[in-house]
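Student: Got a predicted model here, sequence first, then my questions.
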Amino acid sequence: MNRIKTLLATGLFSIALGSGPAVAHPPVSADKAAAGFEQDHVDILAMAGTFKVRFDMQESTPWVAGYTPLERKISGGDEVVRVIEDTGRKIVLQHMLVAEHEGRTMVIKHWRQDWEYEPTRVLVYADRNTWKWVDVPEKFRTGRWSQTVFQVDDSPRYGGWGQFETQGGVRRWRSNWTWRPLARRDAVRNPVYDRYLSINRHQNTPDGWIHWQDNTKMGLKDGKLVPIVQEYLLNTYTRFDGYDVKAADDYWVATKDYWAQVRAEWACVAEAKGGIAVDEKADTGTVISGRLMELADEIQAGRIKTAEAAAEARKLIAANTRKI
């Protein structure tokens, strides 16, 4: 927990919890919130569908002497996004990558995003291997949505809150400042930074949507967190169905009950233990991620029953998480 003390000492932890955007985004009136709710709901649901995705990553400005920004990296793939829950005030979107490898179609359960309207708290990244509940200030709840992003095994990645706004004729959701753990693309490099301080923006386009990230890569220097380099990351989702969409839907039909139980177990841990503390590896995410994913594949292949797989998953989560 030394790093949390460092965050508090430097004031950066308070930035991440909302003091920065609070200036740019004053409280929303109840009337304005009610008027915008339906459009917010429509805009979130519009992120579901079938897409060609382009990931464009660019380190730009170094903030410390002697650091050379990485060359721009562009990658992509085919992604199916399905609505797996919609209660009106909560929407859950599950992403699945579809890839061809040696003549075979492979489905990789990808990230998940949970949206909640007027949340009272958010599960946020607090330090290495640790996610904690943080209250949303009461005066900034009205009309706002939280977005919590989860990793491939449904463990948390980052969370934040913000509002939909229209500027220059473009409507977008903009988060508060949020802390995030390193993505695997960076973690496997053993870099000098060890986390990101980020603003996320989601906005619809005529043929899909974009997820725009403004990431300050942070690292410890002489016991203090300092900015190392700025990164601009643009994920572009363009509507496209010229791939094996059915493979993703078949995977989800076969495994959705298992993943529902996995999500429920992570949620129970977060409640019972005051958040989630689980060790991670640079190349795989959590130390149990590989096995949790394998169990889903075994269900689809008919080698294990859902109940048996879910029981093993619960044991793995319980054994590898700690009280905050």
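Tutor: Nice, I can see it.
Student: rest of the way, CA atoms for contacts and neighbours
Tutor: Noted.
Student: what number of residues lie near residue 67?
Tutor: When counting by other C-alpha atoms under 10 Å, one arrives at 12 neighbours for residue 67.
Student: whoops, I mixed them up, residue 76
Tutor: Residue neighbour count, defined by other C-alpha under 10 Å, stands at 13 for residue 76.
Student: Could you double-check that residue 69 sits in contact with residue 63?
Tutor: No - judged on C-alpha atoms under 8 Å, residue 69 makes no contact with residue 63 at a distance of 10.0 Å.
Student: take the one below as the second:
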Amino acid sequence: MSVDSRAHDADSPKEASESVVSMAFGWPFLDPTTMETQGGTTQGSKVTLAGEPSEAWEKIRQPDLSKQERDRMAVLAMAGSFRVSFQFIESMGFAEDYKPSRPYFSWATEHVRVLADTPTFVSLQHTLVMYFEDEEMGGPMVMKHWRQDWTYEDRELVVYRGHLVWEKMKLAEEEASGGWSQAVFQVDDSPRYEAFGRWEHEAGFSRWTSNDAWRPLPRREFSVRDDYNVLGGTQAITITPTGWVHFQDNCKLQVDSKTNSPRSVACEIGINRYERILEPTIQKPADAYWAKTGDYWKEVRGAWKDIFRTRDRFQLKNQADGKKLYEEHFGYAAEIEATDSYDKENGRTHAQETVNRFLENL
């Protein structure tokens, strides 16, 4: 879900529109009209930002925490209700006739809930919850979004290799010592990518920086780009007193299907800002959605755990029987939500059979 960049809590539509044009930093000699942002068009409702440091931030700053525990507090600080902005701009290209693509900008309101929390593992589920300025649309619109799992001293990662293939990568004990992996999953709980990095804590922020990792083509470019098929790069997640920032330094790669060798097409910078909000209240609609569908999504996660446990390498089909994987899962979850009825055994069978139906035989 993405909404129009003009819908800001502090800016008028004209002021916000003008700021979008000037946002195209790094290309000062191009016609500004060629660098106007692409992205969402629906106008979300106004938000009230939190002005004071959060309780989660204060927990990170507690004295006498072990390094591992302070790291875990930083991961947990990503939970809550946020206005999220997504910004991407290409910084360079490698073709002779290269012209930068239009920058991307959208925003949404999102609730991040804690699915699991132990000293060595934290799972965070993102849920889009949107209210709209358009009275006919109103809201809230609630939709399951992506998930991130954090594991301390993780020695077995499931990494992306291109062409919808993932495989296990093992780290030596000394490589994993003191670090955390971040595994990111699509809206349908299928894997997206996994990276490894370490947290650092300073007086004004806490930051996790990753190694280089490959990812599938992002959804924001699925329908507009066919000149690259892998997004590779490093990330930094920085916790601030009133939210967090996800910075990406990416390279767009065309990976050969036979040799698996990459060719660089362009590079981009991405900045996603998660700013804590007080209004609108979005946790209650998110909680209501998960109260109805959470048991089914738990079975979907369980089906994927079985795949990770039993397969060192696997490939996903782009579609099966004319449908995408997310369509199958979201359709089943919508039926549960509409009827307010869930059969655990049927849900488990559907989750397992659906996941397995989308696996290629390698």
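Tutor: Looks like it arrived, so ask away. Because the structure is a prediction, the values reported are computed rather than measured.
Student: Any idea what the TM-score is?
Tutor: In this superposition the chains share a TM-score of 0.83, using TM-score structural alignment, normalised by the length of the first structure; 288 aligned residues with a C-alpha RMSD of 2.2 Å.
Student: list residues touching both of residue 69 and residue 63 of the first structure?
Tutor: Between them, residue 69 of the first structure and residue 63 share these contacting residues under C-alpha atoms under 8 Å, 6 or more residues apart in numbering: residue 229.
Student: which residues touch the counterpart of residue 198 of the second structure in the first structure?
Tutor: Aligned against the first structure by TM-score structural alignment, residue 198 of the second structure finds its counterpart in residue 163. For residue 163 of the first structure, the contact set (C-alpha under 8 Å, 6+ apart) comprises 143, 144, 145, 173, 174, 175.
Student: Repeat the analysis, applying 7 Å as the threshold.
Tutor: Contacts for residue 163 of the first structure (C-alpha atoms under 7 Å, 6 or more residues apart in numbering) come out as 143, 144, 145, 173, 174.
Student: What's the match for the first one in the second structure?
Tutor: Alignment note: residue 143 of the first structure maps to residue 178 in the second structure; criterion TM-score structural alignment.
Student: and what of residue 86 of the first structure?
Tutor: Using TM-score structural alignment, residue 86 of the first structure pairs with residue 117 in the second structure.
Student: Doesn't its match belong to a helix?
Tutor: No - going by DSSP: H, G, I helix; E, B strand; the rest coil, the assignment for residue 117 of the second structure is strand, not a helix.
Student: chain center to stretch 212-220 of the first structure: distance?
Tutor: Taking C-alpha atoms, centre = their mean, to the nearest Å, one finds stretch 212-220 of the first structure lying 15 Å from the centre of the chain it belongs to.
Student: Let me see the contact set for the aligned residue in the first structure for residue 273 of the second structure.
Tutor: With TM-score structural alignment as the matching criterion, the partner of residue 273 of the second structure in the first structure is residue 236. Applying C-alpha under 7 Å, 6+ apart, we find residue 236 of the first structure in contact with 53, 54, 55, 209, 210, 211.
Student: for those residues, which one is nearest residue 126 of the first structure?
Tutor: residue 211 (22.6 Å; C-alpha to C-alpha).
Student: before we move on, back to that, would you point out the most distant pair within the contacts of residue 163 of the first structure?
Tutor: Spatially, the most separated pair among the contacts of residue 163 of the first structure is 143 and 174, at 12.8 Å (C-alpha to C-alpha).
Student: which residue numbers in the second structure go with the top helix by length along the first structure?
Tutor: The longest helix of the first structure (DSSP state H) is helix 245-272. With TM-score structural alignment applied, helix 245-272 of the first structure matches the range 283-310 in the second structure.
Student: Is the aligned partner of residue 42 of the first structure in the second structure in a helix, a strand, or coil?
Tutor: Matched across to the second structure, residue 42 of the first structure falls on residue 73, judged by TM-score structural alignment. With three-state DSSP as the basis, residue 73 of the second structure sits in helix.
Student: Was I right to think residue 73 of the second structure contacts residue 60?
Tutor: Yes - assessed by C-alpha atoms under 7 Å, residue 73 of the second structure is found in contact with residue 60 at 5.3 Å.
Student: list residues touching both of these two?
Tutor: Both residue 73 of the second structure and residue 60 lack any common contact, where contact means C-alpha under 7 Å, 6+ apart.
Student: returning to what we had before: check the gap between the residue nearest to the match of residue 143 of the first structure when sequence neighbours are not counted and residue 175 of the second structure for me.
Tutor: Nearest residue to residue 178 of the second structure, sequence neighbours excluded (C-alpha to C-alpha, 6 or more residues apart in numbering): residue 153, at 5.9 Å. Distance, residue 153 of the second structure to residue 175 of the second structure, by C-alpha to C-alpha, to the nearest Å: 8 Å.
Student: quick one: which of these two has more around it?
Tutor: Set residue 153 of the second structure next to residue 175 and count neighbours by other C-alpha under 10 Å: residue 153 wins out with 22 against 14.
Student: ok, that one to residue 272 of the second structure distance?
Tutor: Taken as C-alpha to C-alpha, the span from residue 153 of the second structure to residue 272 of the second structure is 26 Å.
Student: farthest-separated two in the contacts of residue 236 of the first structure?
Tutor: 55 and 209 (12.6 Å).
Student: I am finished for the moment; much appreciated.
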